[in-house]
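> 3D, please:
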Amino acid sequence: MSESLYGEPLLAEVYDLFNAWGEDNDFYLGLCSPAVGSALDLGCGTGLPAAKMAEQAEVVGLDPASAMLDIARARSGGEQVAWRLADARDFELSRRFDLIYCAGHAFQSFLTETDRRAVFRQVRRHLARGGRFAFETRNPAARAWLRWENAAPRRAAHPRWGEVELSQSLLSERDGLVSYRSRYRFIDQDRALEADARLRFCGLAALRAELESEGLRVLALHGDWRGGEWREDSEEIILTLIRDGDQPVLG
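Here you go, the predicted structure:
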């Protein structure tokens, strides 16, 4: 049993099969206006949005999993991004960015208030004046984890490993801390790998209190990737933040 869903090289290789470009990537790319000269991708993974954003701005991609960064470096456009092996809770880049974002629900890997506050502090330190920080987290009120147990397995073809099937099962949920298991079946190889992971589902009120205490404030709040108004039953909590006291000078 692998302890890390993202540290296993083979699982990193097939990650993009089940995480293709979608509305979430369109949303983050849309934040990269002509006024944005620099961007930082926290938890960049295999680097899909970072490589695309690097066509418009100077981009740094940061991730704690070397296997994921290996994929990012090798992808088309990857040579345009500065990739860094580091943790979003504790890093130093000695510069500031017009845009910082944390996509792909990577924010939910910060399991405790201490973790989240550390990220917010690092973001504030690395944001340029008037710069923005955007991230999303699944709304706990929507209880998305209940659908994982009965979801049909997904299949996709990998150019090297052939047909791959992904299924997920819920292990436990308590007070918004969800443990689940991902099983990857490599059909052509007659092989399977399993990895357990945990995610934190944090409500909006708690997030607001934490980020405001670390010197950030909400600039925009959405409930879906098309910019829809947030409601109590929205699937997503999509936040765009600015440093407290700054004015949003970037379009």
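
> going by C-alpha atoms from here, please, whenever you check contacts or count neighbours.
Will do.

> so the nearest residue to L62 once chain neighbours are set aside: helix, strand or coil?
Spatial nearest neighbour of L62, chain neighbours left out: R84 (4.7 Å); criterion: CA to CA, 6 or more residues apart in numbering. Under DSSP: H, G, I helix; E, B strand; the rest coil, the three-state class of R84 is strand.

> correct me, but E149 touches L170?
Yes - at 5.5 Å, E149 counts as touching L170 under the criterion of CA atoms under 8 Å.

> let's see this one next, to set against the first:
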Amino acid sequence: MLSDADAAALYDLLNPWEPDRHAGDAFHHALVMGADSVLDVGCGTGAMLHRAREAGHRGRLVGLDPNRAALDRARRRTDVEWVAGSAADAAWDRAFDLAVMTGHAFQCLVSDQEVRASLTAIRTALRDGGRFAFETRHPQARAWDRWNAAEPTEVVDASGRTLRVLHRVESVHGDVVTFTETTHGPDGGVLRTDRCRLRFLDVPPLDDFLASAGLTVEARYGDWHHGPVTAASQEIVTVARRS
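This is a model prediction of the structure:
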């Protein structure tokens, strides 16, 4: 079996934070390095903020996440503040120049209530004119269809085992997709199965939520190279400002 701590370590192997190699990581890294104070909402294992410190960021960096095992891993670096809680639990008032949600973490906000409460808390945490940057997969690209067709991802863990990670979609109801992530050991046995629900918001309802929370869209992109949102876009990348 994989413990929660094992799963957190596996996440880092599957999702390395590499601004030099991945355009999405580079996009957020540039924003973080240009802000004096940053709140990373859904920070996970803290890789983005770790990298920012290593790159010379001297301001305030705070990571917020409800996953205790991920935060334990993040706390290997002590020159960043780590706080347990969800986006809606953010209790700061005008404390940050920038808030970010990376890795499509925004899609974990499934209900209308979760989205509204989270956006309201994030806006409150921003200073006047502060910005919130995040991305969500564009529903028109139907990413979940590719998850079912994809071959398992193989990775070698710290103990030298070759693990295979497989995703399978269970259901699609409206704009909410439920799927499982199953990790298999070298012998093919199941080590862990996690179930997740993601919401795929299109641009109009997304902008309605932002406006209701007092956030104004400053920039909107359909890819990580600042291209516009088109009929072929797979991403909706948003930079919103506290208004």
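
> superposing both, give me the TM-score.
Scored against TM-score structural alignment, normalised by the length of the second structure, the superposed chains reach a TM-score of 0.91; 236 aligned residues with a CA RMSD of 2.0 Å.

> about what we covered before: please say which of E149 and L170 of the first structure ends up with more neighbours.
Applying other CA atoms under 10 Å to E149 of the first structure and L170 shows that L170 carries more neighbours, namely 17 against 14.

> what about the helix or strand encompassing that one, how far off from the second structure?
If you go by DSSP states H and E, L170 of the first structure is part of strand 162-174. For strand 162-174 of the first structure, the mean distance from the matching residues in the second structure following superposition reads 0.9 Å, by mean CA distance after the TM-score superposition for the first structure.

> I'd like to know how far the nearest residue to G176 of the first structure once chain neighbours are set aside sits from P140 of the first structure.
The shortest distance from G176 of the first structure to any non-neighbouring residue, by CA to CA, 6+ apart, is to F201 (4.8 Å). For F201 of the first structure, the distance to P140 of the first structure equals 5 Å [CA to CA, to the nearest Å].

> now the common contact residues for those two.
G176 (CA atoms under 8 Å, 6 or more residues apart in numbering).

> one step back: quick check: the residue nearest to G176 of the first structure touching S109?
No - in this structure, F201 of the first structure is not within contact of S109 by CA under 8 Å, at 9.4 Å.

> the more surrounded of these two?
F201 (24 against 16).

> returning to that earlier point: counterpart of the residue nearest to G176 of the first structure over in the second structure?
Superposed on the second structure with TM-score structural alignment, F201 of the first structure falls opposite F200.

> list the contacts for that match?
Q107, T136, R137, H138, P139, D175, V176, V177.

> isn't the fifth one up against D202?
Yes - look at P139 of the second structure against D202 with CA under 8 Å: they come within range, at 6.2 Å.

> neighbouring contacts of the helix ranked longest in the second structure?
In the second structure, with assignment by DSSP state H, the single longest helix is helix 112-125. Applying CA under 8 Å, 6+ apart, the external contacts of helix 112-125 of the second structure come out as 87-96, 99, 109, 132, 209-210, 212-215, 242.

> those in strands, which ones?
F96, A99, F132, L215, R242 (DSSP state E).

> state the distance from the first one to G129 of the second structure.
Counting by CA to CA, the separation of F96 of the second structure from G129 of the second structure is 10 Å.

> same deal with the last one?
Taking CA to CA as the measure, R242 of the second structure falls 5 Å from G129 of the second structure.

> circling back: output the contacts of F200 of the second structure as JSON lines; include the columns secondary structure.
Listed next are the contacts of F200 of the second structure as JSON lines, based on three-state DSSP:
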{"residue": "Q107", "secondary structure": "helix"}
{"residue": "T136", "secondary structure": "strand"}
{"residue": "R137", "secondary structure": "strand"}
{"residue": "H138", "secondary structure": "coil"}
{"residue": "P139", "secondary structure": "helix"}
{"residue": "D175", "secondary structure": "coil"}
{"residue": "V176", "secondary structure": "strand"}
{"residue": "V177", "secondary structure": "strand"}
